[in-house]
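Participant: Please find the sequence and the predicted model below.
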Amino acid sequence: MTQYSLLDLSPILQGSDAAQSFRNTVDLARHAEGWGFQRYWLAEHHNMPGIASSATSILIGQVAAATKTIKVGSGGIMLPNHAPLVIAEQFGTLATLFPGRIELGLGRAPGSDQLTARALRRTLQDSAESFPQDVIELRDYFDDATPGQQVQAIPGVGTKVPIWLLGSSLFSARLAAALGMPFAFASHFAPDLLDAALATYRHHFEASPTLSKPHAMVGVNLFAADTDEAGQRLMTSAQQQFLALRRNTPGPLRPPVDSMAGIWHDSERANVERALSCSAVGSPARVRDALGALLARTQADEFMFAGQIYDHAARLHSFEIGAEIARAL
C-alpha cells in the first residue's frame, strides 16, 4: 500500500465565506481520518481571497481537536515569514495539546506576492537566504534543552516535532538530503523539476537521528468522480483559479464549467495545463492508471493529494475514491 495524505487550502468558495470554509475543512478532516489518510496538512498563504488557511497553526489546532488519530500539520509554514522561535512556540503548543500527532512542513517561498511578503516581514533582506540556518535553529528548539541554553521554546522544548522540508526546486531537495529530513515536492503546482529533485534528494541523502533512509512525498491533484467527464468538469474550478493567479486577479474558488473554451487563450491554457500536469483526473479507472503511472515513474513513498473542488460533497467523493485506489497500489 502506498501511503496517502491530504493537503487542504481551506478554499473560500464564490458566494460563500471563510466560516463555511472552516466547517468544510473540519468535515473533510474527519472523513479523511476514516478513509485512512496518513496525515492532513494545511498550507500558509496570505492575501489570497480564495484561501482561508493563512493563520495555519490556529486551523491545525481546530482540525486536531476535531479528529482523534490522523497526523495534522503544515504543508507548509513559510519560514521566512516568521522568526523560528515563534513557530517553535506555536507548534510546541500544538504538540503539547495533541501529543504525537503534530507535524511541521517548511517552505521558503513567501506564500504571497512581494508586497504582501513585505507587509508580513517588514523587510525581505536575507529572509530566504537564511533559510537553512533558520531550519536548523527551529529544529534545535524542539530538541532537549542543553546546559546553559538561554533561549528556549516554551512549550516546544523536548517535543521533537517532526519537520519536513517542502519545495519545488533542487535547493530544497539538497537541503532535505543534507539534514536527513523527509522531503515533499510541490508537483501539484510546479512539476517541472520533480524527477531531478527526487533523484538529487535520494542520491545525496544522509541519515539522521530521526530518519534512516529517504522518504519522498509527491504532490498530486486529485479530481476523481464517477465518470471521466465529471472529473474533468471538477478540475475546471482549479483551472480557473490558476488562470486568475496568472492574470494577477485572484478571487474565490469558482464553480466548475462545462468547458474552458472562451475563458482562456491558447498560451494561458498551455501554462495552466503545464502547472497542473501532475494530476489524476476522471473515473476511478482513469485515476488508478494515472496514480499507478506516477508511482512507477517516481517510486514515491507517499502521495499528497490536493483538490480545489467547488462542491463539498464532490470533494469528499473525490478524496474517498483516491483513498480507495491508493490503498490498493
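Facilitator: Ah, there it is. This structure is a prediction, so every number in the text was calculated from the model and none was measured. Numbering: from 1, shown residues only.

Participant: CA atoms for contacts and neighbours, from now on please.
Facilitator: Will do.

Participant: Can you show me the strands along the stretch 1-150 of the chain?
Facilitator: Using DSSP state E, counting those that start in this stretch, the strands of the stretch 1-150 of the chain run over residues 3-8, 39-42, 71-78, 102-107.

Participant: Next one: the nearest residue to Lys160 once chain neighbours are set aside from Gly107, what distance?
Facilitator: Excluding its sequence neighbours, the residue lying closest to Lys160 (Cα to Cα, 6 or more residues apart in numbering) is Phe142, at 4.7 Å. Phe142 is 18 Å from Gly107, where distance means Cα to Cα, to the nearest Å.

Participant: A further structure is provided below for comparison with the first:
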Amino acid sequence: MSPTPLSILDLSPVPAGGTVTDALRNTVDLARRAEQSGYHRYWLAEHHLAAGVASSAPAVLIGQVAAATSVIRVGSGAVQVGHRTALSVVEEFGTLAALYPGRIDLGLGRSGQRRVEAAREIPAPTAPPVEAQVVDGLLIPPPFSYARVLASPRFALSSNLLHQPGAQPPPFAEQVADVLALLRGDYTDADGLDAHAVPGEGSDVQVWLLGSSGGESAQLAGALGLPFAANYHVSPSSVLDAVAAYRAAFQPSDAFAEPYVVVSADVVVAETDDAARRLAAPYGPWVRSIRSGDGAIPFPSPEQAAALPWTDDDRELVADRVDTQFVGSAATVVDQLRTLQDVTTADELLVTTITHAHADRVTSYELLAKEWNH
C-alpha cells in the first residue's frame, strides 16, 4: 500500500536580513528539491502587503515553479477570487495549463469576499469561552477571534487597495460557478450571451476549494463534487467541522466520484527534537505580527526571535497556532502527522514549513519525505 501523498504549501517567506529576490529564488529551488523528494503537489499561497511574504502573485510563481520542475503538480493555495474576476483567473490558469498540461491546480478561496463581509458585520455577542480538547491524540484548540485583525486600520487599507473603488465582489458561489462554466465552455450571461475564455476553455486545470470552517467553502466544494483543502495550520479549532461539512455535502461529479480531502499542517523537522524546536522558535513572533494586524514580518532567526519582547498577551494571541505546529525529529513529526491524518480522515497532507535559513527549510522537507515514505 502506497503512503498517503504529501504535498507542500509555500508562502515564499522573506527571511530577516534577506530580500524578496532571495525568497522567490528559494521557492524555485525548494520546488525542484521537493520534486526530487517525491512530494505530490506544490502550492503557492496568496498574501498581500506583508514584508515577510513574497507570494502575492501565485499565478506568476506557479509558472516559474512549473518551468523549473517536470512532473510535480503546481497550483494555488489559494487564489482569492474576491479580488479578481472569474475570467481573469480562468485565462491565467488556462495559460498555465496550456504550457504545463496535466500539472496545474486552481485552488480558490473566499478571503476577498470575507473582507467585504467583515466590514459590514455587526459584532457578535461575546460567546462563552470554548475549552481546548484532544480528539484521539489531536489537539483542537479554542477558536481564535479575528476581531482585532478586522479592526486594524491596515486591514481596511489592504481591502481598499485590493478592490477597485466602489467594487463589490459577487457571492463566492457565483464566482466559482462562473469559473467552472468558463473552463467547461458553457458560460452564458443573464441575456443568454455566451463567452469563451481563451486560453482556459477545455483546459485540464483541476479546481479545488479551500476553507477554514464548516461554512460555505466546505459545503460548496461537497455540493459541486470538487476536492477540498481544510486548514489545520490556519484554523485548527475548526478543521474537524470543515472536513465533516464537506463530506456530508459531497455529491459525485465528473471530476470526483468520492470526496477528496487535503489537510494542512505547519511543520518543522530537524535531526533532533531540540534542534527543530530551536528552528521553530521564531514562529510565535512571526504569527504575532500577522495577528496584530500589521502583516507578516520578515522571518527572524532564532537569535533575533529570542531578543524580541514577549508578553503573556502575546503568548495567548498565538497559542492555538504555536501549540498545533508539529516540531521535532522526522520520527516525531511523522507520528504527529499520522494522528492528524487519522483523526481528520485526510486523503492527502499539505505541509508548510518556515525557517529563517533556506537550507534548514530544505532539510526539513527532505527529512520528512524520507521518513514518511520509509
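Facilitator: Arrived safely, thanks for sending. As the structure is a computational prediction, the values presented were derived from the model and not from experiment.

Participant: Superposing both, give me the TM-score.
Facilitator: Here the TM-score for the pair of chains, by TM-score structural alignment, normalised by the length of the first structure, is 0.94; 327 aligned residues with a Cα RMSD of 2.0 Å.

Participant: neighbours of the equivalent of Ala83 of the first structure over in the second structure, just the number please.
Facilitator: Residue pairing (TM-score structural alignment): Ala83 of the first structure is matched to Thr85 of the second structure. Residues lying near Thr85 of the second structure (other Cα atoms under 10 Å) number 14.

Participant: Quick one: residues contacting Thr85 of the second structure.
Facilitator: Taking Cα atoms under 8 Å, 6 or more residues apart in numbering, we find Thr85 of the second structure in contact with Gln175.

Participant: again with Gly214 of the second structure
Facilitator: Applying Cα under 8 Å, 6+ apart to Gly214 of the second structure gives the contacts Ser238, Val239, Asp241, Ala242, Val243, Ala244, Ala245, Tyr246.

Participant: and it, which of the three is it?
Facilitator: Put simply, Gly214 of the second structure is coil when judged by DSSP: H, G, I helix; E, B strand; the rest coil.

Participant: What sits closest to it if chain neighbours are left out?
Facilitator: Counting by Cα to Cα, 6+ apart, Gly214 of the second structure lies nearest to Ala242, which is 3.8 Å off, once chain neighbours are set aside.

Participant: mind checking the longest helix of the second structure?
Facilitator: Within the second structure, and with DSSP state H defining each element, the longest helix by residue count is helix 20-37.

Participant: what's that helix aligned against in the first structure?
Facilitator: On the first structure, the counterpart of helix 20-37 of the second structure by TM-score structural alignment is residues 18-35.

Participant: hang on, the earlier thing: the residue nearest to Gly214 of the second structure belongs to a helix, doesn't it?
Facilitator: Yes. Per three-state DSSP, Ala242 of the second structure lies within a helix segment.

Participant: Aligned to it, what sits in the first structure?
Facilitator: In the first structure, the residue paired with Ala242 of the second structure is Ala197, using TM-score structural alignment.

Participant: State the pair within the contacts of Gly214 of the second structure that is farthest apart.
Facilitator: Greatest spatial distance among the contacts of Gly214 of the second structure (Cα to Cα): Ser238 and Tyr246, at 12.4 Å.

Participant: Between those two, point out the one with more neighbours.
Facilitator: Shown here are Ser238 of the second structure and Tyr246; by other Cα under 10 Å, Tyr246 has more neighbours (32 against 21).

Participant: Now do the contacts for the more buried one.
Facilitator: The contact partners of Tyr246 of the second structure, taken as Cα under 8 Å, 6+ apart, are Gly214, Ala218, Gln219, Leu220, Ala221, Gly222, Phe228, Pro259.

Participant: rerun at 7 Å
Facilitator: Ala218, Gln219, Ala221, Gly222 (Cα atoms under 7 Å, 6 or more residues apart in numbering).

Participant: Which ones among those residues map onto strands?
Facilitator: If you go by DSSP state E, those have nothing in strands.

Participant: quick one, helices of the stretch 251-374 of the second structure?
Facilitator: Along the stretch 251-374 of the second structure, counting by DSSP state H, counting those that start in this stretch, helices occupy 273-280, 283-291, 302-307, 312-323, 330-344, 358-372.

Participant: which parts of the third one are buried?
Facilitator: Judged by neighbour count using 16 or more other Cα atoms under 10 Å, the buried positions of helix 302-307 of the second structure are Pro302, Ala305.

Participant: List the contacts of it.
Facilitator: Helix 302-307 of the second structure has contacts (Cα under 7 Å, 6+ apart) with Arg278, Leu279, Ala281, Pro282, Pro285.

Participant: Would you pull up how far it lies from the middle of the chain?
Facilitator: Relative to its chain's centre, helix 302-307 of the second structure lies at 26 Å (Cα atoms, centre = their mean, to the nearest Å).

Participant: ditto for the fourth one
Facilitator: The gap between where helix 312-323 of the second structure is centred and where its chain is centred comes out at 20 Å by Cα atoms, centre = their mean.

Participant: Which elements pack onto that helix?
Facilitator: helix 283-291 (3 or more Cα pairs under 7 Å, 6 or more residues apart in numbering; DSSP states H and E).

Participant: if you skip the residues just before and after it, what's nearest to the residue nearest the centre of the second structure?
Facilitator: Of all residues in the second structure, the one closest to the mean position by Cα atoms, centre = their mean is Gly77, 4.5 Å from it. Distances taken as Cα to Cα, 6+ apart place Ala45 nearest to Gly77 of the second structure, at 4.6 Å, with adjacent residues excluded.

Participant: So the one you found is in contact with Pro13, correct?
Facilitator: No. Ala45 of the second structure is not in contact with Pro13 according to Cα atoms under 7 Å; the separation is 10.5 Å.
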